[in-house]
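Asks: Prediction below, plus the sequence it came from.
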Amino acid sequence: MISLQHRSIAHFDMDSFFVSVECRDDNSLKGKPLLIGGISDRGVVASCSYEARRYGIHSAMPMKMALKLCPHAIVRKGDMEKYSQLSGEVTELIAEKAPLYEKSSIDEFYLDLTGMDKYFGSMKWTAELRQHIMKETRLPVSFGLASNKMISKVATNEAKPNGQMEIMFGEEKAFLAPMPVEKLPMVGKETAGQLRRRGVETVKTLSEIPVTLLEAWLGKNGISLWNKANGIDESPVVPFHEQKSISTENTFSSDTIDMQFIHAELVRMTEKIAFELRQQDKLTGCVTVKIRYSDFETVTKQMTIPYSGSDHVLLEKVKELFHKLYDRRLLIRLIGVRFSHLVQGNYQISLFDDTQEMIALYQAIDNIKNRFGWQYLMKGTNAVPPAKRGAVTKPAVMPYPKVR
């Protein structure tokens, strides 16, 4: 059995993915400050080119502010359907060749190449895969190769744009030492600020602080931070299809054709599993609706969609599928909703149409659900039990509590 210390892990990142796709399809955009995101005054930047970053622009910044920083920037709304399709193509190219891979987001992948040195040479093999992806997609790709996931990701960031880097086993601490603490994954402005106020500016200084002291400063995060600063990360590469779907269904105590009640159930169920998606920092690329009629015939219909984790996007697709599927006009015994084709990703992936207010609203809603439970905050149609809405049947679940 090969020790975790001697693993060989590659991290692939499609450089400025949305921007690169737009530049590939329109050569006139290359080398210019380009913003992808909401095109209204209240829109938000989903991605930006390296040229735009020089003006201090970054993802999730209000578009209005970004255009103040760089008035001559070019703004494109973006095409999530196209990006999702290309992400799938890259996934297929990696799946054809990699012994074990994890799709960590729409444009990032980890590959476990442990043991491959005996036959091919991990660096040679990884570099050839990078060239293959770039040839097939005409998109830039960067990668880092190291003994664990954390080091390989940091190496990728250092290799960008459109580069590659290998950190040899045993050189992890020396590689990290001169970097500012912000270079470590998951070290945000708040944590970096706490460290800098204590005189900790580089990873080297951080690595020399006793772990017990870091734990006293930052709690459990202090232990994780100490491990990172010392180049330690034993997290495995998780196969992409580990979790195939998130789903829920409801069998009614009495069969029904009350459309108002059924629509309310679809909203409730969609919101429930969409919240689960966001809790796990995942997005779905496929929505399925299931109906079981009173005669026990069961039918399903699914739809491939641009990756999303947003209630309003997913609910629209769920309702559309239900109306296409429900064609027998019989009493309904059961309905179900399933999200599949899951990938890691956060809400920023869906910023093309959303405003600052919409993003803030989702964050506030999820904070309330985290504190009190998902069922304590739902759309208005679900706040009142079905019987009070004139429903002729009741679901085999507890009545929904009112928002508190």
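Replies: On my side now, so go ahead.
Asks: From here on, just use CA atoms for contacts and neighbour counts.
Replies: Will do.
Asks: Can you point out the buried residues in stretch 237-247?
Replies: 237-240, 246-247 (16 or more other C-alpha atoms under 10 Å).
Asks: Among the residues you listed, name the ones in strands.
Replies: Under the assignment DSSP state E, these contribute 246-247 to strands.
Asks: Export the buried residues of stretch 237-247 to a markdown table and append columns for distance to residue 178.
Replies: Formatted as a markdown table, the buried residues of stretch 237-247 follow (distance: C-alpha to C-alpha, whole Å):
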| residue | distance to residue 178 |
| --- | --- |
| 237 | 27 |
| 238 | 30 |
| 239 | 33 |
| 240 | 34 |
| 246 | 43 |
| 247 | 46 |
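Asks: here's the one I want to compare it with:
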Amino acid sequence: MQRAIVHLDLDTFFVSCERQRDSKLDHVPLIIGGGERGVVACSSYEARKFGVRTAMPMRLALRLCPQAKVVKGDMDLYSKKSREVTDIIGENAPVMEKSSIDEFYLDVSGMDKFFGCYKWTNELAGKVIKESGLPISFSLSVNKTVSKIATGEGKPLGNLEIIQAQVKPFLNPLPVDKIPMVGKETSQLLSRIGVRRIQTLSEMPKEMLQQILGKNGLELWKKANGIDNSPVEAYKERKSIGTEHTFHHDTINLELLNGLLLGMVETLAYQLRQEQWLTSTVTVKIRYANFDTETKQRRISYTSADDILIDVSKDLFRQLFTRRMRLRLIGIQFSGLVHGTYQINLFEDTLEKIALYQAMDKMRDRYGVDAVMRTSGASNLKKGK
């Protein structure tokens, strides 16, 4: 049976949410993002005409489009609207994967027996637009890679169908960076050896690509040839992540306790970024030697940044640990999670902070989660007892 995979993508999602809240923002160049030292989280099509792009430094964006209206961003609003759209799609689709805060994959294989896959998807997109008030694009094709690329090419309000016979003619003339797994570094590397179009990439020997790009070479060759067997995985929302540490010997050593908490927070924050989550609630838990257990939590703006989560966790711990009694357990939990591709809070962070976290996470990816940690956190994680 021929696979039928749908990719749906809410058009300029953050911008659309803000315009729904304030119609005065319609048809004007609009940038969602941080302050002057921050980056662009989303831009309207009016701003994109001037060259403004996601993750661009705000200073550069405003030089390119000085007349743009800048809005800081509201993750609570975006999360609410994302859940609204998720519910609409989930109630109608046989199998739905939520790949980010504003993107979805559906497996509608076999539906042609009853409806028409394209007709059904078009009606679903219309339902999303009508009930949520947000614009959405979609494409229908034989796998996730082709569908995602096609959605990008069809925006805004696109509704493409790429059947098997059209896959190669559709992909071949496109730039290599249209393939989802091709980032800036890979694109520049391929460009240096004369590979700028997907067709050229698809015709390269697989062995050569593996030599150049390592284990990702074969996967990239497959995608360039329109081959992608990855399944649509049913969406399950994760509620929280957390960890606890029980001491071998009850302790009242504040240096040890604070250092251990710091290390736990850093490890969990890294996990958030790796799995592309942002948290909105921090909970600290302690258990005294007499087994009395207390917790305290705080709502925060969505983030996955170590420094913010460390400050909040330490403050909660200070409020909790009020007795002159030894502790036998300390724990930390992040909940109220939002799944998305925005691994760092683009509305708050500066370019310097984003660069720092990216460098730290690269080190952790290569050498392990404990490779880069603040001194007290690292030492106390190892000796906590």
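Replies: Arrived safely, thanks for sending. On a predicted model such as this, the values are computed, not experimentally measured, just so you know.
Asks: re earlier: and the buried residues of stretch 237-247 of structure 1, which two are the farthest apart?
Replies: Spanning the widest gap among the buried residues of stretch 237-247 of structure 1 are 237 and 247, at 24.6 Å by C-alpha to C-alpha.
Asks: would residue 161 of structure 1 count as being in a helix?
Replies: No - the assignment for residue 161 of structure 1, made by DSSP: H, G, I helix; E, B strand; the rest coil, is coil rather than a helix.
Asks: Over in structure 2, tell me which residue corresponds to it.
Replies: Correspondence of residue 161 of structure 1 to structure 2, assessed by TM-score structural alignment: residue 156.
Asks: Can you give me every residue that contacts its match?
Replies: 11, 135-137 (C-alpha atoms under 8 Å, 6 or more residues apart in numbering).
Asks: SS state for the spatially most central residue of structure 2?
Replies: Centroid-nearest residue in structure 2: residue 341, 1.4 Å away (criterion: C-alpha atoms, centre = their mean). Secondary structure assignment for residue 341 of structure 2 (three-state DSSP): coil.
Asks: same deal with residue 266 of structure 2?
Replies: Assignment for residue 266 of structure 2 (three-state DSSP): helix.
Asks: Trace it over to structure 1, please.
Replies: Checking TM-score structural alignment: residue 266 of structure 2 goes with residue 271.
Asks: okay but its match is in contact with residue 377, surely?
Replies: No - counting by C-alpha atoms under 8 Å, residue 271 of structure 1 stays clear of residue 377, with 9.6 Å between them.
Asks: Compare neighbour counts for those two and give me the winner.
Replies: Set residue 271 of structure 1 next to residue 377 and count neighbours by other C-alpha atoms under 10 Å: residue 271 wins out with 23 against 20.
Asks: Which residue ranges of the stretch 201-350 of structure 1 form strands?
Replies: For the stretch 201-350 of structure 1, applying DSSP state E, counting those that start in this stretch gives strands covering 245-256, 282-293, 298-308, 332-340, 343-344.
Asks: got the angle for the fourth one vs strand 282-293?
Replies: Read that as strand 332-340 of structure 1. 160 degrees (axes from the mean of the first three to the mean of the last three C-alpha atoms, to 10 degrees).
Asks: What strand or helix carries residue 140 of structure 2?
Replies: In this assignment (DSSP states H and E), residue 140 of structure 2 forms part of strand 136-141.
Asks: which residue lines up with residue 142 of structure 2 in structure 1?
Replies: So residue 142 of structure 2 corresponds to residue 147, using TM-score structural alignment.
Asks: meant to ask about residue 58 of structure 2, not that
Replies: By TM-score structural alignment, residue 58 of structure 2 lines up with residue 63.
Asks: where do the strands sit along the stretch 1-150 of structure 1?
Replies: Counting by DSSP E, counting those that start in this stretch, the strands of the stretch 1-150 of structure 1 are 9-14, 34-37, 45-48, 74-76, 101-105, 108-112, 141-146.
Asks: looking at these, which is closest to residue 276 of structure 1?
Replies: So among those, strand 101-105 is nearest, using C-alpha to C-alpha, at 16.7 Å.
Asks: Could you report the neighbour count for the closest residue in space to residue 57 of structure 2 that isn't next to it in sequence?
Replies: Computed as C-alpha to C-alpha, 6 or more residues apart in numbering, the closest residue to residue 57 of structure 2 that is not its neighbour in sequence is residue 39, at 4.4 Å. Close neighbours of residue 39 of structure 2, defined as other C-alpha under 10 Å, add up to 28.
Asks: tell me the contacts of residue 39 of structure 2?
Replies: 33, 54-58, 346-347, 349-351.
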